[in-house]
Every structure is written in C-alpha cells, then in structure tokens.
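Enquirer: I need the structure of the sequence given here:
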Amino acid sequence: MLHLDTPASGAFGDLQTGIQDTWTEKRPSSMTAAERAELKKRMAETQKQREEERAALNAAAAAAAVLIMASTEKAPASHPYLSKKGLPPFPGLRRLKQNVKYVVDPEEDPRTARAGSLVVPLYTPGAELISVQLIGDDGTKRFLKGTAKEGNYHPIGKRPEDPGAEFNIAIAEGYSTAARVHQATGFLTITAFDAGNLGPVSKAIRAKYPNARIIFAADNDRLVKMPDGRFNPGVTKAKEAAEAVGGLVAFPVFDDAEIELTDFDDLARKSGVDRVREVIDAVLNQPARTNDHAPKRTLPREEDFSFGEPAPAKPEIKIRQGAIHKAVDDAITVLSDPTLGIFARGEVLVRPVEYSAPTKTLSVNASVEGNLSRPDGSVIVGRVDADSLIDVLTRYASFLKWDARSKDDVDINCPPEVARLVLARRGFGWTMPRLRAIIQAPCLRDDGTVINSTGYDASSGLLFLSNRLWPFIPEAPSFRDALDAIEVLVEPISQLPFVANSDRSAALALLITAVIRPILKSAPMFAVTAPSAGTGKSLTVDVASVLTTGRRASVITPTQDEAELEKRIGAAAIAGDAVIAIDNVSHVLRSDQLCQMLTSAETQVRVLGRSEVQSIQSTTLICCTGNNLSIFGDLNRRTIRIRLDAKTERPDERPFTFDAIDLAMRKRAELVTAALTIVRAYLVAGRPKPAPPMGSFEDWSGIVRSALIWLNMGDPRGDITEMRAEDPEKTALAEVLEALPSTPFTVKEIKRKFGEDAELRSALGHFADKAGGFSTARFSGYLRKFKNTPVGGRAIQMVHTDEAHGSTWFVGPLEAA
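Expert: Sure, this is the predicted structure:
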C-alpha cells in the first residue's frame, strides 16, 4: 500500500512468510508535530480500511465455501490424487460433483470450482466452515481467495468425547501428510496446510484440548532456505510451535541423494506405513531421564529423536604432516558410501541437483544456457567442487589434528587441501560409486531385470530418484501381456495424425526408448516432422519425456552454426538431461558431434568455460522436430523418422478429446510399466524375429525395434530408401557428379573451369572461398570423402595420384574402376 501525499509512506508484506513492515519518506524524529499526527492518523485509517477489506473477503470466501460444499459428495478411493498416493478417503474429504461458480471479490469475474476436484474444508476451532482447499487430479492445490487460514484447520479422525482427556493429537502441514499420519497412528490429526500456520493452529488446539499430548509430524525441508537465512522451514516452524505449546516433534529422515523426499507421505511410499508409525512412536516413547537435577524442558533436542538404529560414529581422519596422502585415501573411503550422494562420472565427482531456471536477463539469453531450457525442478547432474566436498566430508567424517598445547587431537573442518587433492586424482584410486545416469522411473539392468527400488543400483550405475510408488513389473510377461501393454502405451499418442503405420511404430519406439535409454549402448535420434506447425511434433517428444522424468523435455534452440549447436548439445549431455529436443529446426540439420553421441557408448564433450574435455557415457535421448525436416548425410542414417500430417490448413485448431500431456502425467506409472512389460516379454520369449541389422545401433535394434516387429506393429525404421533419397547430402552429390567433366580431371583443372563454366560454378558454389575464388583444399577433401560413393550408378573415382601433379579423378560407373 502506498500513500504519496506528504509525508509519503507505505506498508508492505508477504503473507506466506509472515514478513510485514512499513516505511516513510522521513524519519519520525525529523517530522514536525503536525506531520507525525497526520502520519499516525493515516496509518490508523489505513489499518482500519485494510481490516474491513480483509473481513469482507473472509466472509465472501466462507459463503463461497458453503456453496461449494453443497455440491459435493464423499470422495472416492478412485480419485487420481488418492489412488496415486495410495491413500484411503477419510471422512470429511469431499469431491465436487459439478462445476460451481462463485464470487469472492466483487471487482473480479466469477471463478469456477471444477467438477471432480477434491474439497478439503477448513474449520475454525469452533467448527465453523471458513473456506475450502481444492485439489485437482494432478495434485494442484488452491484456496479460495480471501481464505482466513491463520489458526484454522482440517481435522482427520474422531474427536474425543471429553476435551479434557489425555490423548495424542498429531499436527501436520499438508492434507496427504496428515492423512498418512492418521492412517499410521489412528490419532486425531490436524491439517494446518503450511509451516507458517503450525504455530497458530497448535495454540488453538492446546486451548481446545488442554491435556492432549501434541506431536508435530513435520516436513523435512532440508534444502529449502527461509527468508531469514535459516534452512528447513518445516522442522524449524514445528520446533518453534512445539516449544510454545509443550509438544514433541517427529520428522522423517532421508538419504542425501533422496532430494525429492520430504514428508511422512513420502516415507510411507518409500518404506511403508509401519515405518511412519515407528518414527512417531520413537519420539512419543522416549525413555525417562534419571537425572532429577537436570533442567526441565518440554521440547526435546534433535539428538533425542530416535529413528531406529543409532547412527554409527563418524570415521576419523587424522591430519599429519607428511601424510596428506593417507588423509586423502581415507576421505575417498568415506565418499565411497552411495548414501552420501557423491558419485564419480568419468574423471569428475558429481551429485544430483534440482534445477532452477536462471533469471531471464540479456546476458543469460545470449549464453549457451539461454539456448538450452529445461523445466524447473528437473533433476540434473551437478559437478562437485572443492568447497562442496569440504562441506560433505566435514559432515560425514571427523577430521583430527594434533594440538601441541593440549597434547591431544582436536576436531577441525576438512582441510581444503584434502578436498582439492581428492578432486586432483581425477579418477585414480577412486572407489566412489560410478554414476551412469540419474533415472526417475523404473528401468532395466543389462541382464534384463527391473530396477524398481529407489537409490543407487551398483550393477548398472543408475541412481533411481522418485517419491512415488511404482507398480510391479511382471517377471515373465507373455505375448498377450505385451499386446495389452501396447494398447496402454499407445493411448497418449492415439490422437496424432501419423502418415503410416511405421510412423506410429516409430512413436511407440520413442516412448519405449525414453524409458530404457540409460542401459542402451547407443540409440538413434528421433526426428518428428510434419508439413505445418501445430500438428503435434513437440507434444510427441514431451510425452516421451514425461514417461522417463515426469516433466516435458529439455529444449535446445537450433542453429546453423555447427560449433554452437555442439556446445548446446554438450551442455545438456554433461548435465545428464534424459531427453533433449532440438525444437523447430528450419534448416538442414547436420552435426559431426551429434553423430558421435548417437553411435558411441562414450563421448568426449568440451566443458564450457574450461579448457577441459570430459568423457561421459551417452545416455541422453536426442530428438529433433521441424516442418519438413531435412537431415544431412551420416546423421540421416542415424535417425528414426516420425511423420505427422493432419491434412488440414490449420492443424492447431483440430478438436481433441483429451490433453495428451495431462493424460501422460496422470497415467505415467501405467505407461512406464507398459513399456517395460513389452521389453521384458520380448526378452523372456528369447528375442524371436530379430530385426534386420541396423549398423551402430545393434543394441537398440535388437531390443526396441525387434520387440515392436515381433508384436506386428511394423518396423519403426520405416522406408529406408525414401529417407536416403531425401538426404540433402546425396542430392548435392548427384548435382556435383552431373556437373563434373565426363573425362578425367584434376583439382587444378576444376579450379580453372570454375571461373569459366556457369553450370559448374553453380553446382560447386559451396566450395567458393570468402574472396569468391575456388577452395582447392575443401574440394580435394570432398572428393576423398565421397570417393566410390555410388549415386545413380555412378561415382567419383581416383585414377592415380602423385606428389608432383596431384590426383587425377573421373566420374563413371564403379565397374570401370
């Protein structure tokens, strides 16, 4: 709020963080008495106006809540949000039967609460309906505008007949966490909706149930920074609230690598509901202390919490003059525990990192990062530097240094030189777990068995990060099971206008490849092409990305500059992006590095900002999209083409019966299971009907392509002859052959004729140098590259060569060579 009359003043705040403050143009001490009186009067009027406006919105939200609740029914267990989390519908949770329009702010248009949404009612401590929280199928949550959330809550479970009785009450933040705690304990559980509301709600609960034993089921937001600089708002706010009302705090503990897991619902889905009960019981049933003289306190310290077996003592690393190498060896041993989340990737150390998009500035947009965009929240591979290593080693090891004064070892932080020397070994003597890739959905090992448990899988080198429950993958699915899985997998792409059956098969191959790409030695690029925009090219790639990551694909801006394109692709590969889309290519696509990345199990990538080349395993699925895509030379044979054609002038205006991305998100678990079932069925059957050889992609062709042919879905490779005929490199070569003399020639003779023969100059125009002359070096390289390459029955052939006069060439049938 801003007032510009003298003295200018204002107020500002953030409702989520609780920050509020005011400011004035002048300090009160420098104001006249009249100005101070005017400021005080204005502040009082502003406060009153603000309170009246807030009260009006609160009342309107309550009235809208009554309207919405009147159109609800008991929430079914089949609701996507509940079924995804495996939660039962506890009494009090409702589902909206029909769309309901409501008005909270008279200055705004009516809003709509959508049919099918879950409805979580908010009540005051006096059981008065005050608002509702709406939860969509995908888990999106929103309150009604004007919701008076502070001190109000949603209860789950039976209330005691005697409010003065002694019993246990749990308080949690979100509904799913509270429901999971109630499921595990049977306690009356209170949903406070966010960490900032834990304090007001717990005070209301303490006033209502004075003898209850309150336990806070806190979220462990260990990576979240609060506005005041502290970390972990979930645990911090819970401890503050517990201290105020004499409560206890329990929170789940996860490995460092499990960065997506934070609350008791995550713990239940990872380790089962019984584990939730164990953690809470460990806090409730702490042994009594025998020291009667110890100061009494109502809030246990963090070291008092018990979560099963006590943590082992940290290993000791002694720092001794002349023995730094031993300390480095010991540090490497400490880092070899995969639960620490530090991994070796080539000659560097890495860790999983949650990506946050940089602020959009001109400098960012002009950089490689500005031409590589990925969704917020994507999990990528981050390089570990010396400072990060100091933090990890100090956390997980006890460093000791001899102190001459005390004549004993004293604790110190990890010395910087230890961290630097660990990194300087660049793989030599490292025993850290080797990281092939980060996966966010079940995958296969090299032996065909399924990786279905989160964490690091030593046999494959894959780190599985996921906070959801995944269905069981059959060990020995049948041919019939595989056909049923095809029906499931095709659903999100069923509305796309494929040109031929081979294109549909290629799209299915794309979805399967996205799931198992990390274990394939190589995989082709998938090119989605259509005559016009709006046909579904990017959507096809995004559906594949949703399967493997739960998010849309990372996007690379195309460029005709091959060196720049290689930088962008290299940056994505180093970051470990699972799927990248070179989106909306409008020129002939060519790249030698792209060819290498597609066919090699390992690839060398230049690290941006360093004079350093990093060797990484090729696990990224590379796709490209464009209108009438044209792919050059060797890259053409390394590509699987998916052709779409809506046969309409405005394909983007076609009606669809469902949103493909939304469906893929909702049915992600089923789709991934279907993809793996298809592959498992083919492997269990003994790999029947193997596909014809496909050079450089034997691994992919022998699994993905062969499985689809086995299921009578057609060959995803499509019409190879047609693809080769459309290769612009072959077209250009045919033009060169036609323009070259029918008699033997040398490069020098062609240079002379280049200035005389207009037809020859037109065909060989791309060999012109900057000055308009003819580049003999480039033309000589071209002749050698395409020597004996047949086009239309003819080829460039070498007659003889000598150092004095150079090579002699001619164009003719290969038989004449």
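Enquirer: please make it C-alpha for all contacts and neighbour counts, starting now.
Expert: Noted.
Enquirer: okay, now G234: neighbour count?
Expert: If you count neighbours by other CA atoms under 10 Å, G234 ends up with 26.
Enquirer: Proceed likewise with the subsequent sequence, for comparison:
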Amino acid sequence: MKTLKSLCRLPFVTASGEIIATPGFHEESEVYSHFEADALPPLPDNPDRGQIVAAIKTAMQPWSGYRFATPEDRAAMLAAIMTAVCRPALELAPGVFFDAPVQASGKTKAAGALGALMKGRRAGVTPYVSGQNAEAELLKKLVAVCVAGETFMLFDNVVGTWRSAVLAAMITEGQINERLLGANQWHRGAARIMVCATGNNASLDLDLGRRFLRVRIDPGVECPQARSFTFDPVDAALASRLAIAHAVLVLVTAYQAAGSPTLGRGDAGFADWNRLVRRVVLWVQAEGYAEEAGFGPMGDPAHSIMEAAAADDPETDAARMLIQGLGETFHAECFTAREVYALYLSGRGEVFEALHAILGRRDISPVSVGRVLLNRRDKIVGGLVLRRVGETRQGATWMVAPG
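Expert: Below you'll find the predicted structure:
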C-alpha cells in the first residue's frame, strides 16, 4: 500500500530538487498533487537573466506593496513564498512569523496570501491563545489539522513572548504521534504544514525562534489604517497561483543550471529547505537579480533563525558562569559537590551567583548542587566542559576541562 504524506494543489519541487509539473501521485515525495497542468507555461531548461528577473517580480507581486524593515525581512518574504510552493514535499521546514510595530500593518493579509497560494482559497486563521491549558488545546488542534490533511495554519495576533513545546516539537520532527480526541486510537503521520503566525512587537522564545523565519513589516507611518491600497494580497495570490508557482520553479531551475552554488553559513537546522529555498534566495541576491527586479537588496532569509541559534538563554548563561567559576577556582583539579556547596555558602563569586540563578531561593544542599552538576555535565559552554571523572566516599568527583 502506498503512503500518502501530503496533498498539493500546485506544481512543486521535491527535496532532491526534482521539478514536478505533472499532477498525480509522486512516489519519491509521497505527495499527491492536483492542478491545471494545461495552464502552466513551459519551463525553460536554462532561464536567462530576463526570465529570472521576471520570475522574482511574479513571485513577489502580491506582496510588492509591503514595506519590509530590512533586506533580511525582504529575503525572508521571498523564502516564505518559495516554501509555500515546496512545503508539501519537504519533511521539515521553518514556520514564518510576521511581525510589525503597529496594528493594521497588513500582517494577517501577508500571511493569509501564503495560505491562499497553497490552498486555492482563503485559508482562515487560528486565534492565538495563551494560558494554563493552551498547550493541551493546541495539541488537539494540530492532530485534527493533520488528520484532515491540511497544509497551512495561521496563528493570528501573538501577544508577548510565544512559548510552545508542542509546536516546536512538531516543526522539528515533522510528524504527529498522539491520541485522537474522543477515541482510543492513535494518529501517527506526517505533519507537512506551513505554519505562520502574526504579532505586533511580539517575540518568540529561543526554541520557536530557531524554527521560524521572521518577516518584519514596517509601514513607516503612525496610523496605517489611514492608508489605502488598490488590491488585496490574498485576492492577488488567488488570481496568480499557478504563475507564482511557475516563477518559483524558474528560480530553482536557474539556480540548478548555475551549478547549485553552496551559499550561506550552516543549514539553519533544516537541511533540505536550506538547499532548496535558502540557497536560491541567497543566490538571487548574490547575482543582483533581486535589485534588478526592483525590490532592493536581500539578505539571509534565515537571519532570525541563525541569530536565535547563537543567542544564550538564561539557563545557558548560568551554566557558563558556573563552569567558568569552577574552572577558575579548581583549575585542573578534581572537586566534589560538597566543595562546590562550600563555595556557595561563601555568598560571593561566580559559583554563588550561578547556583543562585539556577536554584533560586529554595534550600540548597550538597545533594541539590550535585544534581546541578549532573544535569550540566558534558555540555560545552564558553569553551569549557564539566566532566564526571570518578567516585569517592564523598560522592562523584568532577573536573572542568577545555571543550
């Protein structure tokens, strides 16, 4: 029996770079596609400069009225469009977070246009919800979305800092394994969903920040509601879906014809997406096509992901302070949790500050200090690593070594 992992309503590109311009079931990607193949223009084998520039203009057209904050945001928008076309064939891909400094900046329209591009109709939104039961409810929604075969989900109006272990896990694993609501059956299947979100000066925690492209829209006016536009991005995306998909195929074909140059640092945590989308956008900028198309310079579309990956959370900061303090105190000598506890009792120094940050105001003992050391062993921070090197009557012995 064949496995169906996703439905697609557009021509697409597989993770291996194969162009799929014929509807039907594709064995390698396990995607079934349905679209009007007769309405798709022929794809050039080696697109010339004029065709590449025209493809960028076509792909970006529904979003051309937006004022993006930086070249990286502009690049992330093009990457989001390409991701929408290719998402059904990718096991893993980042989400897209649309941010703005004020309301009425058009964030929901920009994200909704991606959903319209993928689905061929207005996709709708899922209101952002926080609170005690938010994660449990989100898990139910994600299972229902996967069972229904949906390919797009938009969380609207994120407030504050968004934290979601459930969503982070789904984006990282690319699948859902959970009990069906109201039944004693489990759903196990792919979750090739294009996840988008919007917010006004909202933020993502480090886990989600490593899994979302950020597209910041800055209208540059105090009252965006006072502006007027001659078209709706969602309507524009609906009217030119096949043309946009064809434009994406042209860009991928041109990049492949150029030898698929390796561009960018790392793979942003999404290896196939990096090869298929990010490098194409970086190549478009490197060759000057983006500026020739009239959109200005483009940066790294994964800039926000790379920035989040390089950032330290409070836990990492505390671990660095602890290990550095232990290294400066004991040098290359072994020590026990009881000796570290004695440093804490001194009430000063990096070890005291780090343990206070990790354990807070709770009662601290040699046992709790030992747990802190155990939970931070073998992790390299600041070029140092904490190693467990032996046992004595007083317990485990530890040493700080170069990482």
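Enquirer: how about P47 of the second structure: what's its closest non-neighbour residue?
Expert: Nearest-residue entry for P47 of the second structure: A254, 5.4 Å, with adjacent residues in sequence omitted and distances by CA to CA, 6 or more residues apart in numbering.
Enquirer: in what helix or strand does the corresponding residue of the first structure for the one you found lie?
Expert: Across the two structures, A254 of the second structure finds its equivalent in A681 of the first structure, going by TM-score structural alignment. With elements delineated by DSSP states H and E, A681 of the first structure resides in helix 668-684, which encompasses its position.
Enquirer: which other residues reach that helix?
Expert: Residues outside helix 668-684 of the first structure that contact it (CA atoms under 8 Å, 6 or more residues apart in numbering) are 441-444, 448, 470-479, 481-483, 485-486, 488-489, 511-512, 515-516, 546-548, 550, 664, 688, 703-704, 707, 710.
Enquirer: which residue numbers in the second structure go with the helix or strand just after that helix?
Expert: Tracing the chain past helix 668-684 of the first structure, the next element assigned as helix or strand by DSSP H and E is helix 698-700. Equivalent residues of helix 698-700 of the first structure are located at 271-273 in the second structure, counting by TM-score structural alignment.
Enquirer: same thing with stretch 504-512 of the first structure?
Expert: Using TM-score structural alignment, stretch 504-512 of the first structure pairs with 74-82 in the second structure.
Enquirer: contacts for the matching stretch, please.
Expert: Stretch 74-82 of the second structure is contacted from outside by 59-60, 68, 96, 114, 213-215, 248, 277-278, 281, 298-302, using CA under 8 Å, 6+ apart.
Enquirer: 7 Å instead?
Expert: Taking CA atoms under 7 Å, 6 or more residues apart in numbering as the criterion, the residues outside stretch 74-82 of the second structure that touch it are 60, 68, 96, 114, 213-215, 248, 277-278, 281, 298-302.
Enquirer: among those residues, which ones are in helices?
Expert: Among the contacts of stretch 74-82 of the second structure, the members found in helices (DSSP state H) are M60, L114, V248, V281.
Enquirer: just give me the match in the first structure for the second one.
Expert: The one in question is L114 of the second structure. Under the alignment (TM-score structural alignment), L114 of the second structure pairs with A544 of the first structure.
Enquirer: which residues touch that match?
Expert: Contact analysis of A544 of the first structure by CA under 7 Å, 6+ apart lists L510, L511, A514.
Enquirer: show me how to select, in ChimeraX, the buried members of those.
Expert: The buried residues among those can be selected in ChimeraX (16 or more other CA atoms under 10 Å) with this line:
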select :510,511,514
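Enquirer: would you map the strands across the stretch 151-300 of the second structure?
Expert: 152-158, 161-162, 175-179, 186-190, 194-200, 203-204, 212-216 (DSSP state E, counting those that start in this stretch).
Enquirer: of these, which stretch is the most buried?
Expert: strand 212-216 (a mean of 27; mean count of other CA atoms under 10 Å).
Enquirer: what range in the first structure matches it?
Expert: Here strand 212-216 of the second structure aligns to the first structure at residues 639-643, judged by TM-score structural alignment.
Enquirer: got CSV for the strands of the stretch 151-300 of the second structure, with distance to S105 of the second structure too?
Expert: As requested, the strands of the stretch 151-300 of the second structure are arranged in CSV below (distance: least, CA to CA, whole Å):
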stretch, distance to S105 of the second structure
strand 152-158, 12
strand 161-162, 20
strand 175-179, 33
strand 186-190, 34
strand 194-200, 9
strand 203-204, 17
strand 212-216, 10
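Enquirer: let me know which of those strands is the nearest to C223 of the second structure.
Expert: The closest approach between C223 of the second structure and any of the strands of the stretch 151-300 of the second structure, judged by CA to CA, belongs to strand 194-200 at 13.9 Å.
Enquirer: from the chain's centroid, how far away is that closest one?
Expert: Here strand 194-200 of the second structure is found 11 Å from its chain centre; the criterion is CA atoms, centre = their mean, to the nearest Å.
Enquirer: and it with strand 212-216, angle?
Expert: 40 degrees (axes from the mean of the first three to the mean of the last three CA atoms, to 10 degrees).
Enquirer: what range in the first structure matches strand 194-200 of the second structure?
Expert: Aligned by TM-score structural alignment, strand 194-200 of the second structure corresponds to residues 621-627 of the first structure.
Enquirer: quick one: the matching stretch to the second structure mean distance?
Expert: Its match in the second structure and stretch 621-627 of the first structure itself, once the structures are fitted together, sit a mean 2.4 Å apart by mean CA distance after the TM-score superposition for the first structure.
Enquirer: which parts of the stretch 301-403 of the second structure are strands?
Expert: All strands of the stretch 301-403 of the second structure, identified by DSSP E, counting those that start in this stretch, fall at 335-336, 384-392, 395-402.
Enquirer: now the nearest residue in space to Y123 of the first structure that is not next to it in sequence: how far from K208 of the first structure?
Expert: If you skip the residues right next to it in sequence, Y123 of the first structure has L129 as its closest partner in space, 4.6 Å away by CA to CA, 6+ apart. Taking CA to CA, to the nearest Å as the measure, L129 of the first structure falls 17 Å from K208 of the first structure.
Enquirer: so for those two, which sits in the more crowded spot?
Expert: L129 (20 against 14).
Enquirer: confirm for me that that one is in contact with M69.
Expert: No - L129 of the first structure is beyond contact range of M69, at 9.6 Å (criterion: CA atoms under 7 Å).
Enquirer: and for the closest residue to T620 of the first structure other than its chain neighbours, the neighbour number?
Expert: Ranked by CA to CA, 6+ apart and with sequence neighbours excluded, the top spatial neighbour of T620 of the first structure is A578, at 4.9 Å. Here the neighbour count serves as a burial measure; for A578 of the first structure (other CA under 10 Å) it reads 27.
Enquirer: aligned partner of A578 of the first structure in the second structure?
Expert: In the second structure, the position corresponding to A578 of the first structure is occupied by T151, as judged by TM-score structural alignment.
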